[in-house]
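> Model the following, please.
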Amino acid sequence: MKPNPIVGQGTPLHRWQTSTQLAQLAHVSVAQLVPEGCRAVIIAPHPDDEVLGCGGLLQGLATLGRPVQLISVTDGSASHPGSRRWPVARLNVERPQESAEALHRLGLPPHGLQWLRAGFADSQVAAREDELAAFIRRHLKPTDVVFATWREDGHCDHEAVGRASAVAAQAVGARFYELPVWAWHWASPEGSQLPWHRARKIPLSSAALARKRHAIHAFASQLEGDPQIGLPAVLPPYVVERLLQPFEVVFV
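Now for the predicted structure:
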C-alpha cells in the first residue's frame, strides 16, 4: 500500500497561483467537453466531490441545458471517525442533504438532474471496484461524457472511483475525463506528478466562482471537525481556497 500523501497543510496556494505549468494550460469550454446531444455523468466518491472538483463545470452544464447524471458512490459517512458530534448515522443523512443544498446553490434545476446514490462504503470502495465498474456501466450510454476523480488523486476512494469509471466508460464507448481534487494538496506546481499534457483549463467567471464558494459552504460537516476528540476539519480554509481558483482543471 502506498503512503497517504494527504498530510499537513499541503502545497501553499501562492505556489499554484504562480505556477508556470498552470498558466500555460490550454483553455477548454464546457460546450467543447459536453457537446450538444450528450449527457454529462459526474461520478463523485463522496458527497461534496462533485462541487469541489467541478462546481464550475456543473454551472456551465446548467446554463447550456445539458442533462446531468450524478452518481454519489458513497454517502461519506467515514469522514469523522470516532466523533459523537458527527456520528455515522448523522453523516449518512446529512451529507447527501448538504450535496442537495450545494447543487441548489449552483443553480442546477432539479428537473435537469438525475441523481443516483450507489451506497458503497466510504473508504472501502477499492474492495468492491469491479462491482462499482459494473454498477456505473449499467447507467451509461455511448453518447455520455463521464467525469470522475483522477485515478492518481491520492485518496483511495477517489482513485478507485476513477479506475472503475474508466473501465465502465470504455466498455460502453463513452468519453471519459478525470478531475483532480486532492492532487492540489500534495502535487508540485512545477513537477511532473500531474499529467500536464492531458490537462485543460475551464475558465470560471467571478460570478461562477462566487456560486461555487457559496456551494462549498453548504457542506457544514466537512468544514467542521470535532474539537472534543482533536479531529480537524476535512476542508479547512487552506484546502477550500486551493479549490477556488478562477478555473477548474480536467484531464482529457
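
> contacts and neighbour counts: CA atoms only from here.
Will do.

> Spell out the residue ranges of the strands in the stretch 151-252 of the chain.
Across the stretch 151-252 of the chain, reading from the start of the chain, the strands by DSSP state E, counting those that start in this stretch fall at 175-179, 199-203, 247-251.

> Kindly reformat those strands as JSON lines and extend each row with mean neighbour count and distance to residue 53.
Converted to JSON lines, these look like this (neighbours: other CA atoms under 10 Å; distance: least, CA to CA, whole Å):
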{"stretch": "strand 175-179", "mean neighbour count": "22", "distance to residue 53": "6"}
{"stretch": "strand 199-203", "mean neighbour count": "21", "distance to residue 53": "11"}
{"stretch": "strand 247-251", "mean neighbour count": "22", "distance to residue 53": "7"}
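
> how about these, which one is nearest residue 164?
Nearest to residue 164 among the strands of the stretch 151-252 of the chain is strand 175-179 (11.2 Å), distances taken as CA to CA.

> Let's see this one next, to set against the first:
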Amino acid sequence: MATLNTRAIEGSGTSEAEWLGWPELAHLPEITVSALVPDDRRAVVVAPHPDDEVLSVGGMLALLGRLQRTPLLIAVTDGTASHAGSVEWPPERLAVERPLESEAAWHALGFPGLQAMRLGLPDGGLHALQHRLTDRLITVLRPHDVVFTTWRLDGHPDHEATGQACAIAAQEVGARLVEVPVWAWHWAHPGDARLPWARAQRLMLDAQAQQRKQAAVQAFRSQLHGDASTGAGPILRDTTVARAARPFELVFA
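Model (predicted):
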C-alpha cells in the first residue's frame, strides 16, 4: 500500500492535457447512470468537504436530477479549515459561506432547495474521528443504497478517512460502495500503478451534464480565488477546475 508521502498534494499537479493524452483512459469501460444507480436504489453521496460532491460526481448528480431522482447528500464537514491563518476567510465566515456555496452548486446541478445532512465534524480532523463517522453512517445508510465517496487512497487525510468509514459502513448495512478519485488526479500520473484501474469505469456525460457540472464548480467562490490576506493561491487549482470539463467521470466500483 502506498504511503501518504508518495501521494503528496503539492504544486500544480499532473495537467489535464497529460491525462487526456493517455490513450488507455479512453479505453476504460463505460457505465450508464441507470446501471450505476438502478431505479430501485438510492444514491448517497458522502462528501468530506463542500465541493467534493461536485468535483467527484457532479455530472452524475446532474443526470440523476434529469431523471427526477433525488440523492441523499451527506456533508461530513463544513470545510472551515480551507484557509489556514486567513483574515479574509476565517473559520467563522467559511462555516456560513461554504454550505451556501454548496446549495448554489446543487441548484446549478438541477436540485433547487436540496438540503444536505450535515454531520458537523471538524475539517482536517476526520482521521481521529473515523470510528465516530462510521457509526453515524451505519445509522443512515440502508441496504441496497449506492454510496459514492472519495477514494480510500486519495491522498487527502479527510478524503481517506471518509472513504474508509463509508467502506466499513456500506459493508455493515449491505450497501454498494463506489469510490471516486479527486486529489489522485493531482499527484498520480497516467498509468500510475497505485490506482486500481481494474476497477475503473467511466460514466459518460452529455453536453448538458458537463455544463451543469462546470457551473456548479464555479459556485465555490471561496475556493476559486487567491487569498490577499495570506498570499495563498486558490484552493481549487486550475488543473482541478479543468478536470470538471471532462465528458466523463471515473469511478472505482
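
> Quick check: TM-score for this pair?
Once superposed, chain against chain, the TM-score is 0.96 (TM-score structural alignment, normalised by the length of the first structure); 250 aligned residues with a CA RMSD of 1.3 Å.

> what's the closest of the strands of the stretch 151-252 of the first structure to residue 193 of the first structure?
Taking CA to CA as the criterion, strand 199-203 is the member of the strands of the stretch 151-252 of the first structure that comes nearest to residue 193 of the first structure, at 12.0 Å.

> Next, format the strands of the stretch 151-252 of the first structure as JSON lines and append distance to residue 211 of the first structure.
Compiled in JSON lines, the strands of the stretch 151-252 of the first structure are given as follows (distance: least, CA to CA, whole Å):
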{"stretch": "strand 175-179", "distance to residue 211 of the first structure": "19"}
{"stretch": "strand 199-203", "distance to residue 211 of the first structure": "14"}
{"stretch": "strand 247-251", "distance to residue 211 of the first structure": "13"}
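
> Show the residue spans covered by the helices in the stretch 51-200 of the second structure.
Taking DSSP state H, counting those that start in this stretch, the helices of the stretch 51-200 of the second structure run over residues 52-66, 91-109, 130-140, 157-173, 184-187.

> The third one against the first structure, how far on average?
Translated: helix 130-140 of the second structure. Overlaying the first structure shows helix 130-140 of the second structure at a mean distance of 0.5 Å from the equivalent residues (mean CA distance after the TM-score superposition for the first structure).

> The second one too?
With the two structures superposed, helix 91-109 of the second structure lies on average 0.3 Å from its match in the first structure, counting by mean CA distance after the TM-score superposition for the first structure.

> Contacts made by that helix with the rest, please.
Contacts made with helix 91-109 of the second structure from outside it, assessed by CA atoms under 8 Å, 6 or more residues apart in numbering, are listed as 50-51, 54, 58-59, 61-62, 65, 78-81, 83, 112-115, 209, 212-213, 215-222.

> Kindly report the same for the shortest one.
Here helix 184-187 of the second structure makes contact (CA under 8 Å, 6+ apart) with 7-10, 12-15, 153-155, 239-240.

> and the aligned partner of residue 32 of the first structure in the second structure, what element?
Aligned counterpart of residue 32 of the first structure in the second structure: residue 35 (TM-score structural alignment). Secondary structure here is read from DSSP states H and E; on that basis residue 35 of the second structure sits in helix 33-36.

> what's that helix packed up against?
Where contact means 3 or more CA pairs under 8 Å, 6 or more residues apart in numbering; DSSP states H and E, helix 33-36 of the second structure is packed against helix 52-66.

> Which residues does the helix it packs on contact?
33, 45-47, 70-71, 105, 109-111, 148-150, 180-182, 203, 205, 209-210, 212-213, 216-217, 244, 248-249.

> Recalculate using a threshold of 6 Å.
47, 109-110, 180, 209, 213 (CA atoms under 6 Å, 6 or more residues apart in numbering).

> Which of the residues you listed ranks first by neighbour count?
For the contacts of helix 52-66 of the second structure, neighbours were counted by other CA atoms under 10 Å; the highest total belongs to residue 109, with 29 neighbours.

> gap between that one and residue 180 of the second structure?
Here residue 109 of the second structure is placed at a distance of 18 Å from residue 180 of the second structure (CA to CA, to the nearest Å).

> for residue 115 of the second structure, same thing?
22 Å.

> Please apply the same query to residue 128 of the second structure.
As judged by CA to CA, residue 128 of the second structure and residue 180 of the second structure stand 22 Å apart.

> before we move on, what about residue 4 of the second structure?
On the measure of CA to CA, residue 4 of the second structure and residue 180 of the second structure end up 17 Å apart.
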